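Colleague: Kindly return the folded structure for what I paste below:
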Amino acid sequence: MDEYLLIESQGPWGGPGAERFVDDAVRLRAAGHDVVLLLIENGVTAALAGAGPTGPADAPGRGLRGLLDGGGRVWADAFSLTHRALVPDQLLPGVVPVEMDEVAARLLAPGTRGVWH
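Modeller: Coordinates of the predicted model:
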């Protein structure tokens, strides 16, 4: 199966495209693909517990919670978190802060497909 590194830079208030992109990650994982969703820039706000106008990040079976529960991984860019005064304790359980060297290694790994939104 393919490996995907999906990169989301918009937060929950960035419009419906961000939520659909996360749901695409859930569908890819459900189809058996290895999926890492990287949240960067304002996208890291989606990883806050109860994020979004309707709370899609922690809705069962969808959003970030659905991806994590389905065996996908969610990474949050440590630099973006710091610049928004966010700390790991504020994130949904299972969301992992990462540095860019980890992201680069994943992106350059053979067989990884990178998709940026």
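
Colleague: From now on I want contacts and neighbour counts done on CA atoms only, so please keep to that.
Modeller: OK.

Colleague: need the contact list for the residue lying closest to residue 18 once chain neighbours are set aside.
Modeller: Closest residue to residue 18 apart from its sequence neighbours, by C-alpha to C-alpha, 6 or more residues apart in numbering: residue 10 at 6.1 Å. Counting by C-alpha atoms under 8 Å, 6 or more residues apart in numbering, residue 10 touches 18, 40-43, 117.

Colleague: immediately after the longest helix belonging to the chain, which helix or strand?
Modeller: The single longest helix within the chain, with elements called by DSSP state H, is helix 16-30. As assigned by DSSP states H and E, the chain's next helix or strand after helix 16-30 is strand 34-39.

Colleague: circling back to that earlier point, what's the spacing between the residue nearest to residue 18 and residue 16?
Modeller: 10 Å (C-alpha to C-alpha, to the nearest Å).

Colleague: Now the second one, please; I'll put the structures next to each other:
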Amino acid sequence: MNAGTARPGGTASYFLIESKGNWAGPDAGAFLLDGAALAEAGHRVRVFLVEDGVFSAVGTGTPGIERLAAAGAEILVDDFSAAQRALGGPDLSPHARLAGMDVAAAALTEEGCRGVWH
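Modeller: Down below sits the predicted model:
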């Protein structure tokens, strides 16, 4: 790990973008669990759900979202993707918040942030 990607204490910052829905197969859920594992290891993790990935944050009790939240990850839902699927704030997990692409762009341009799109 080079010095440009490390945070104090040797941890990294990750911005994970999930575009696949829950029904897209085991990889969709596995990606969220990978994010939770990174957060549990002490890394800064932000998950941005876009396209059909927004369905992962609908309702309460979604295992991937619950584990991410418990690990301290920030869970963001693309406001445009949610609106295109007739989802609003009340439809989402209390652990998630709506955010625009400007938030994603800012995060991805932060020094040392590692972006991963699934």
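
Colleague: Let me see the TM-score of these two.
Modeller: In this superposition the chains share a TM-score of 0.89, using TM-score structural alignment, normalised by the length of the first structure; 108 aligned residues with a C-alpha RMSD of 1.0 Å.

Colleague: how about the residue nearest to residue 18 of the first structure, what's its match in the second structure?
Modeller: Correspondence of residue 10 of the first structure to the second structure, assessed by TM-score structural alignment: residue 20.

Colleague: before we move on, back to that, what helices or strands is the longest helix of the first structure leaning on?
Modeller: With contacts taken as 3 or more C-alpha pairs under 8 Å, 6 or more residues apart in numbering; DSSP states H and E, helix 16-30 of the first structure sits against strand 3-8, strand 34-39, helix 63-69.

Colleague: just to revisit the earlier point, how much space separates the residue nearest to residue 18 of the first structure from residue 57 of the first structure?
Modeller: Using C-alpha to C-alpha, we find residue 10 of the first structure at a distance of 13 Å from residue 57 of the first structure.

Colleague: Residue 91 of the first structure now?
Modeller: Going from residue 91 of the first structure to residue 57 of the first structure by C-alpha to C-alpha gives 10 Å.

Colleague: Between these two, tell me which one has more neighbours.
Modeller: residue 57 (26 against 21; other C-alpha atoms under 10 Å).

Colleague: how near is that one to residue 69 of the first structure?
Modeller: To residue 69 of the first structure, residue 57 of the first structure is 12 Å away according to C-alpha to C-alpha.

Colleague: same check, this time on residue 3 of the first structure
Modeller: Counting by C-alpha to C-alpha, the separation of residue 3 of the first structure from residue 69 of the first structure is 18 Å.

Colleague: Alright, I will stop here.
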